[in-house]
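Colleague: output the structure for:
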Amino acid sequence: MRPRLPSSPPAAGVTRRGLLIGGGAGVGLILAWALWPRHYLPNLTADTGETIFGAWIKIGDDGHVTVAVPQAEHGQGVYTALPQIVADELGADWRTIAVEPAPLNPLYANALGADELFETARDTVAGRWRDAHAVRIGMMVTAGSSSVRTFEDDLRQAGAAARVLLCKVAAARWQVDWQACDTRGGFVFHGKDRLRFADLAAEAVRGSLPDALPMRVNEDDTRLSGQSLPRLDAPAKVDGSANFAGDVRLPDMVFASIRQAPGGSSRLVRVDRAAADRIPGVLQVVTNDRWVAAIGNHWWAANRALDALAPRFETQGAIVTSATIRAALQGALDTPGRRLAAVGDVDATFKDARLITAEYQVGLAAHAAVETMTATARFADGRLELWLPTLAPAMARDAAAAAAGIATDRVVVHPMLVGGAFGANLDHRCAEQAAILAVTLKRPVQLTWSRVEDLLHDRFRPPAMARMAARLGPNGQILGWRARIAAPATGQEVAARLFAQDAGFRTALALTPSGDPYAIAGAVPPYRMPAYAVDHHPADIGVPTGHWRSGAHSYTAFFTECFLDELAHLAGTEPLSYRIGMLGGDARLARCLSTAASLGGWEGGIAGSGQGIACHSFRGSHIAVLVEAHVGEGQAVSVDRIVAAVDCGRQINPDLVRQQIEGGLLFGMAAATGGSTGFTRGLPDARGFGDLGLPRLADTPDITVELISSEADPGGVSELAVPPVAPAIANALQAATGYRLRCLPLVPGTK
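Modeller: Sure, this is the predicted structure:
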């Protein structure tokens, strides 16, 4: 469904003629048109007995309050945090709060999420163009730990507006000043008088709002913000009633499994249809140049048919292996890079100086989500409906429409709960394939990738290689720092896939300066030093890559915090003091470091202690991690304890923050000790969870998380804990064993 998008009158002093003159031809005109102001109307739909308050809130005649959430729930708690903001400002009873996915509408566009995803600067002309265009196309994207930061103000305004309207109606009935009324627990109060929201909603929605909305200022225990309220999605997930894309059932629906060509210029050349027809339950086989799908009356029949089909693919060009990936990274480092961040003149600082150098490498990391790629599609009367887990529903709609050969306004997307993945569902190949199958079969179809297929065709976190160099001065002071990082241009790659159907956004990408900020995001050290430089050396590894939880920060923090630890040892300085001494005015990160050290019983990282420490600042939040680890039987890395201190600003729901930090610590630990795959003959080596070396319940260390109280604006949380874990483990292993591991995953015996 395409929302109604009326344009507002031009801003004062702006005319069509001025627009054309000011914009000139080409890019100038595009920029001017993109920045033209517009307004958008809400398009929520009401169930029987519900009253709609703007774009965010519905109040039912039974007292329930439904909040529209434009972000995907993939475990991070957004279906709780965003409704909690509304309930707090509205004065609602948490027990009556419900949630539903917001419809596609530019009102819910997440420009900050797009900027954070691609690590772009918002204060440039191109950045402003991208922000404006992201709103224009209704870019609803869940990325960059941006949900609360993007929507808190809108949600508080919505809650305040509904509260004022309800108070006005109640005040009129009581014949008192509406400003003397207040709300709590789903009631409007004035003295001993009270009225339910449900009794006022239908009349209240017809009222008018003051020019300035009064926001709640009381800080007593009636405020819901800051409380660890129960998650709204937890009960349904616990009792199994929560619906994921694989739970959708439609009349006359069939089930499909798929096998796809390897990457590169591969194509399907042969299948054995007769063998597939002999599998009980198989109904049909659909092929094209890139894949073959088997259709059955249940998924297992369809998946078994793929083995019987014995599809053969032909690949032209070079075959990717672990050796070719490493050679591509090495070759990129041996060629000139693109300087994307610098302070001072590091080249002059390094001239004729004795440098300390180290080289680090990280491997491909798989998403390996519990839920494999899944989509359900129905095509009838020229209209396509899709039920799928997606982090960018408008982009999924556009991709499916293009694949099916129909207009986007004939496609309806039903966003479902997401079974983890943290970035994998920015990929919409499954939606495209399901759309093609639904149009071809002329009946509803549910497509589910097998676990093997999901790993074979993952958009992996890219591998990277770094050559670090530094010059030390008196007392170990860092006079100059340089990071040369070879990695694929994953940000550009993701953008090209995500906006393949959007000529406007491709124009915006063309306005971006050369280089890929995404590929080196997080590489600028948080420490005070007179000169530093970060260079990106783009590497073509022959493997499609994608966004993975915390993106490039997951490897740049490893490079930075391990190298800094090495410098501290060379300078003869205790690693914690070395860090804090160079932080300058960054009191928040320094407090995280001192808190983690205090809670963890930091012994200075001395030889034999098995203790390591690392820190990181990310999306407005700060974290320090202390790890105790050792090398156990069979040269396996064992993590015994993790202590994290976090300053993420003001917390909407502390329990959600704690859950995300704990989950992120384990996510980062899994990537540090496993979670990677090599390549052989053009295919990933990992075919199942057992091939990834993931930690099990018995491997889970003792975890302590300290949330530091702060009144700063909320920062990002869901990705925050991932980056510092691997360097903290590596630093701990150096203290335990006496030698430095410089490759992820951390494998004792390699350097």
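Colleague: contacts and neighbour counts: CA atoms only from here.
Modeller: Fine.
Colleague: which residues touch Thr750?
Modeller: 741-743 (Cα atoms under 8 Å, 6 or more residues apart in numbering).
Colleague: separation between it and Val534?
Modeller: Shown here: Thr750 relative to Val534, a distance of 26 Å by Cα to Cα, to the nearest Å.
Colleague: was I right to think Gly600 contacts Val643?
Modeller: Yes. Assessed by Cα atoms under 8 Å, Gly600 is found in contact with Val643 at 6.0 Å.
Colleague: so which of the contacts of Thr750 are in strands?
Modeller: Cys743 (DSSP state E).
Colleague: which one of the contacts of Thr750 is nearest to Leu388?
Modeller: Cys743 (36.4 Å; Cα to Cα).
Colleague: and the closest one, what does it touch?
Modeller: Cys743 touches 360-363, 750-751, counting by Cα under 8 Å, 6+ apart.
Colleague: what of Val86?
Modeller: 67, 155-156, 158-159.
Colleague: widest-spaced pair of the residues you listed?
Modeller: Most distant of the contacts of Val86, by Cα to Cα, are Val67 and Arg156, 11.9 Å apart.
Colleague: what about the residue nearest to Pro544 when sequence neighbours are not counted, distance to Leu426?
Modeller: Distances taken as Cα to Cα, 6 or more residues apart in numbering place Arg459 nearest to Pro544, at 5.7 Å, with adjacent residues excluded. Applying Cα to Cα, the value for Arg459 to Leu426 is 10 Å.
Colleague: structure for this one too, so we can compare:
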Amino acid sequence: MARAPRKRSDKGKGIDRRTLLVGGGAAAGLLLAWGVWPRSYRPNLNAGPGETILNAFLKIDRSGQIIVIVPQMESGQGVTTVLPQILADELGADWRTVAVQSAPISPLYANTLLAREWLASDWTRLLGEAGDWAIGQYASRSSLMLTGAGTSIPMFHDAYRDAGAAARVLLCKAAAARWDIPWESCDIQDGVISDGAAKRMKIGNVVEDAARFDVPDILPYRQGQDGRLSGQDLPRLDAPSKIDGSHNFAADVRLPDMVYASIRQGPIGDAVLAGLDERSPAGVTGFLKLVKQEHWVAAVASNWWAANKALDLADPVFTLRGKPVSSETIDDALEAAFAGSAGRRIYAQGDLLPVFEGATILASEYQVDAGLHLTLEPMAATARVMDQEAEIWLATQAPALARDAIARALDLPEAAVTLYPLHAGGSFGRRMDWEVGAQAALIARDMRRPVQLLWSRLEDVVQDRPASPAKARLAAKLGRSGAIEGWLAKVAAPCAMSQTWARVGRGAMPHEAAAEMADKPTRLAIAGMALPYAAPAWAVDHYPADVGLALGFAPGNAALYGTFFTESFVDELAHLAGIEAMSFRIQMLGGNSRLAHCLSTAAAMGGWQGGVSGSGQGIAARMAGGAYAAIMVEAEMGGNAVSVSRIVAAVDAGDQVNPDIARQQVEAGLIYGLAHALGASAPYKGGLPTRSMLGRMNLPRLADIGEVSVELIRSTAPPARITDLAAPLVAPAIANALYTWTGQRLRRLPLLASA
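Modeller: Here you go, the predicted structure:
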């Protein structure tokens, strides 16, 4: 096998002789040594009968089955296929023998990439590389396992490639020792080790011997394209069980003597349980008990329907401390933020003052309402609590944080809590919060038997942690050639990501986290608004706001509203300049050839007519996390209904491991973006959403979605994050399309609210 220099990356944990110690059985694994404060971490994997642990990402059994360990939560994005595909490709495995196992909580699986983005501050940026190093150290030592923001592949790509290469070397060494030949003459393809001639052996026959060999200082990567799995549209590993119904989600777990619970938590804000009817639930067949805490009450029964019915009869009453949230108070808070003293300039290039002084400028105001997650699976968890230990079955994007929170709730040491991470029936960022796990554990402790807690759809909507509402004031000056000479964006918005960390990372109550971040301007709240166009002078200011909502992760996060603001306003400027919208964007891109290619490809695929009046065509583009995308939509309005007949997307996200799954991720983002643009929101009144049924959210149905085309542009760049790329593009593209159809510029999301 040819040798290639082993690449290092801070986005994945490399494996070489200094960092990988391979021994026999469960003691085998990784040793990571940190420079200043050395710490050693070994895999805490369990080896079943016949299984051998080769490293933190891989076990192989005697039959040759490849068991890939995945630390990321699967919520439909395909991560439990793509990460194993990287490892299996480098190992030379037969894809039919690959299985997946969720990773236990361990520092070895920390997502330092997302941690650096999430936790970076002005202080860490001032420290430069030292600040990045400090956050990485904190993330690893805290076992900060995180799934989100499309970071799974960029973070772990190199680690899985190295794990596969290391295992291939060990297996080749074991086979070569039996054959008494140099191990470099061996290779693995389709799960079979061979010397390139007559000698052949299945990997399961030597896996136990392989664990006793050492890994070379420089790992040889596979060369050539014969038999490679990377780049192929391999079938998803999770698809068969989800199709036949055998796949277990949190609400599918069944334990001996288990009971079921439903919960009420009151209106949005600091709600405290004030009273309830404790006698009426007794008439419900199967009802067992009411479990009360300061901020919630749960009913427990022999089945979930009985538990939820008992709660209805109990009719709990809550006292809300503070002003109840409403659509009016949200709007007022966003408007008031502009007049506050907490605003700060986050992005700046050039000097805007001389550009704007005495000039005629175009100014517009945009607004986005809070966007609900509305996942197919409401929040759910199953718990079994004994005297000094607990077991929790939970879908979570932050398993270590969830385990620690559950341990605190039960007043147990972290080691006494075992968390079994499950796949989620959709998430869109909602499973970053862990409260349902802590609630299930407290109810199970009170009942002294296993409990499955499932939130009702009403509870799931009321207690959602929606995407942030935001308001923007934009101004720009055009030069004589139509080019943007100056650009200023003022954005009033709370920061959903900062709130989320205060809740899940530091244990703050939702209303406390919202209040704590109310006066803190941050780059996270306007991420995605750094102008991709080559304006000589531009700036973006953030004005923090307390809107009374507890907010959370969502696809694209701040880019959900930031891209709507930017791409809608760019379209306005193009029409003001009298320049066709795509050409206007391309001439402003400067040297950004990859985004220009996406724009021209989407336009060509969609039959772009230049955005002429009556065409119903709109276009939008963005770049994020090393990926580039542009979409073109065809939309029209009839009465108060918007119809989107076509969406065409062109995406450059590097060399994708599984192109079909990459297309699925883009398609999923487009549909989520469509829902966010047209519905997926609710007015608020008296601390509650005024609608909670999915059928009343104006969500797109299969019959409402026209043709969706996705073109992945060939690229040799490393695979970039793609999960959150497309969602923010849909709303501005539709708004731009409707302008050509109606002549009216829609500047508020959801679009139907402004129609």
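Colleague: that older thread, pull the number of nearby residues for the aligned partner of the residue nearest to Pro544 of the first structure in the second structure.
Modeller: Structural correspondence for Arg459 of the first structure with respect to the second structure (TM-score structural alignment): Arg465. When neighbours are defined as other Cα atoms under 10 Å, Arg465 of the second structure has 27 of them.
Colleague: list the contacts of the residue nearest the centre of the second structure.
Modeller: For the second structure, the residue nearest the mean C-alpha position is Gly148 (2.8 Å; Cα atoms, centre = their mean). Gly148 of the second structure makes contacts with 114, 397, 429, as judged by Cα under 8 Å, 6+ apart.
Colleague: who's in contact with the last one?
Modeller: Right, the one you point to is Gly429 of the second structure. 148, 373, 397, 552-555.
Colleague: mind doing that once more with 6 Å?
Modeller: 553-554 (Cα atoms under 6 Å, 6 or more residues apart in numbering).
Colleague: mind checking the SS state of the alignment partner in the first structure of Ala635 of the second structure?
Modeller: In the first structure, Ala635 of the second structure lines up with Ala629, judged by TM-score structural alignment. Here Ala629 of the first structure is recorded as strand under DSSP: H, G, I helix; E, B strand; the rest coil.
Colleague: on that earlier part again, which of the contacts of Gly148 of the second structure still touch in the first structure?
Modeller: Among the contacts of Gly148 of the second structure, the contacts conserved in the first structure (both residues aligned by TM-score structural alignment, their matches' Cα atoms under 8 Å) are 114, 397, 429.
Colleague: how close does the closest residue to the first one other than its chain neighbours get to Asn55 of the second structure?
Modeller: Read it as Leu114 of the second structure. Once flanking residues are discounted, Leu114 of the second structure sits nearest to Thr151: 6.4 Å by Cα to Cα, 6+ apart. In this view, Thr151 of the second structure and Asn55 of the second structure are 22 Å apart by Cα to Cα.
Colleague: so which residues of the stretch 351-500 of the first structure form strands?
Modeller: 356-362, 374-380, 383-388, 411-415, 445-448, 464-472, 478-487 (DSSP state E, counting those that start in this stretch).
Colleague: which of those is buried the deepest?
Modeller: Among the strands of the stretch 351-500 of the first structure, ranked by average contacts under mean count of other Cα atoms under 10 Å, first place goes to strand 445-448 (a mean of 28).
Colleague: picking that back up, so the match of Ala635 of the second structure versus Gly604 of the first structure, what's the distance?
Modeller: 14 Å.
Colleague: which of these two has more neighbours?
Modeller: Ala629 (26 against 17).
Colleague: which SS class is the closest residue to the more buried one other than its chain neighbours?
Modeller: The shortest distance from Ala629 of the first structure to any non-neighbouring residue, by Cα to Cα, 6+ apart, is to Val639 (4.3 Å). Classification of Val639 of the first structure by three-state DSSP places it in strand.
Colleague: aligned partner of Val639 of the first structure in the second structure?
Modeller: That one, Val639 of the first structure, aligns with Val644 by TM-score structural alignment.
Colleague: now swap in Gly604 of the first structure and tell me
Modeller: Match for Gly604 of the first structure (TM-score structural alignment): Gly610.
Colleague: isn't that match up against Glu580?
Modeller: Yes. Using Cα atoms under 6 Å, Gly610 of the second structure is in contact with Glu580, at 5.5 Å.
Colleague: mind listing the helices for the stretch 601-750 of the first structure?
Modeller: 654-673, 722-737 (DSSP state H, counting those that start in this stretch).
Colleague: tell me which of those sits nearest to Pro262 of the first structure.
Modeller: helix 654-673 (24.5 Å).
Colleague: which residues in the second structure does that closest one align to?
Modeller: Against the second structure, helix 654-673 of the first structure falls on residues 659-678 (TM-score structural alignment).
Colleague: separation between Leu237 of the second structure and Asp61 of the second structure?
Modeller: 18 Å.
Colleague: kindly report the same for Tyr221 of the second structure.
Modeller: 23 Å.
Colleague: contact partners for the match of Arg459 of the first structure?
Modeller: 550-552.
Colleague: how about a cut-off of 7 Å?
Modeller: Going by Cα atoms under 7 Å, 6 or more residues apart in numbering, Arg465 of the second structure touches 430, 550-552.
Colleague: quick revisit: just put the kept ones among the contacts of Gly148 of the second structure in TSV and tack on distance to Ile734 of the second structure.
Modeller: Compiled in TSV, these are given as follows (distance: Cα to Cα, whole Å):
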residue	distance to Ile734 of the second structure
Leu114	30
Gln397	31
Gly429	24
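Colleague: so the longest helix belonging to the first structure matches what in the second structure?
Modeller: In the first structure, taking DSSP state H as the definition, the longest helix is helix 147-174. Using TM-score structural alignment, helix 147-174 of the first structure corresponds to residues 152-179 of the second structure.
Colleague: higher neighbour count, Gly600 and Val643 of the first structure?
Modeller: Val643 (25 against 21).
Colleague: who's in contact with the more buried one?
Modeller: 596, 600, 625-627, 703-705.
Colleague: and those, which of them are buried?
Modeller: Buried members of those, counted by 16 or more other Cα atoms under 10 Å: 596, 600, 625-627, 704-705.
Colleague: and of the residues you listed, the nearest to Val169 of the first structure?
Modeller: Val705 (46.0 Å).
Colleague: what's the closest one aligned with over in the second structure?
Modeller: By TM-score structural alignment, Val705 of the first structure lines up with Val710.
Colleague: which residues touch the closest residue to that match other than its chain neighbours?
Modeller: Spatially, and ignoring its direct neighbours in sequence, Val710 of the second structure is nearest to Ala649 (4.8 Å; Cα to Cα, 6+ apart). Applying Cα under 7 Å, 6+ apart to Ala649 of the second structure gives the contacts 602, 630-632, 709-711.
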